[in-house]
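A.B. asks: Here is my input; please provide its structure:
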Amino acid sequence: MNNHLLAINVEKAKKRLVKLQSQVIDLEVFIGEAETYNAESFEQKVIKEYAYLGSLFKVTAKLNKELLEMGEEGKLKMSDISSIIESQPIDELHKNVRKIYRTNKKNLH
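C.D. replies: Below is the predicted model:
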């Protein structure tokens, strides 16, 4: 028997299953939003990249690299990226990314 089942009964198992099913649905919605997201503006590109990478450092590095490859100076700072993420959400993916960012930020401190 698995250890996570040792301190459980049928009622608790049912409640846990409902919670887990809800979390699976939330994750499927988030994945669908990210995969179908049409990033037309720079801000939307930041949102999409954070959804995929989950890191200010990685998003900043990737976008700076892309700017350099286009012949522009890649001078974005992580604070530029965080400002966009922290701004008033423009859509559902942005709303979810901002929530994820805030959770990640809180867990680092």
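
A.B. asks: CA only for contacts and neighbour counts going forward, please
C.D. replies: Fine.

A.B. asks: And the strand or helix carrying residue 100, how far out from the chain middle?
C.D. replies: Element membership of residue 100 [criterion: DSSP states H and E] is helix 92-108. Here helix 92-108 shows a centroid-to-chain-centroid distance of 6 Å under the convention CA atoms, centre = their mean, to the nearest Å.

A.B. asks: want to put them side by side, so please do this one too:
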Amino acid sequence: MLKQKKEIIRLQEYVDTAEAYEPNSFESHCIMYYAILGNVNEVAKAVNQKGYKVGNRKVTSNDVSSVLKGNPKDKLHGIVKKIFTKNKKKNRHL
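C.D. replies: So this is what the prediction gives:
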């Protein structure tokens, strides 16, 4: 039961951090949308709808992945990076 309680606390911290997050840049929007959507393709669509560009082109899933793999700039980025890395490893085994 202790393990489940720790997991609940960890998840609640994630939710609280995501709810309090205020994105103010391309990178922070990628982080926030990944926390909500959990899919780099969906994040790319969302930031494109916000009007973000990489150079003169639309944002791709590779651009989002690069942001997520970068050195964490804040607490949510650190959490999201761990989730992203775990998801990438899980998808390789499919």
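
A.B. asks: Can you give me the TM-score here?
C.D. replies: The TM-score (TM-score structural alignment, normalised by the length of the second structure) is 0.89; 89 aligned residues with a CA RMSD of 1.4 Å.

A.B. asks: start and end residues in the second structure for the helix holding residue 100 of the first structure, please.
C.D. replies: Under TM-score structural alignment, helix 92-108 of the first structure corresponds to residues 75-91 of the second structure.

A.B. asks: Give me the mean deviation of that stretch from the first structure.
C.D. replies: Comparison of stretch 75-91 of the second structure with the first structure after fitting gives an average deviation of 0.4 Å (mean CA distance after the TM-score superposition for the first structure).

A.B. asks: And that stretch, what's buried?
C.D. replies: 76, 77, 78, 79, 80, 81, 83, 84 (16 or more other CA atoms under 10 Å).

A.B. asks: Contacts for that stretch next, please.
C.D. replies: 14, 17, 18, 21, 31, 32, 34, 35, 38, 68, 69, 72 (CA atoms under 8 Å, 6 or more residues apart in numbering).

A.B. asks: Okay, and which of the residues you listed map to helices?
C.D. replies: Secondary structure from DSSP state H places 14, 17, 18, 31, 32, 34, 35, 68, 69 of the contacts of stretch 75-91 of the second structure in helices.
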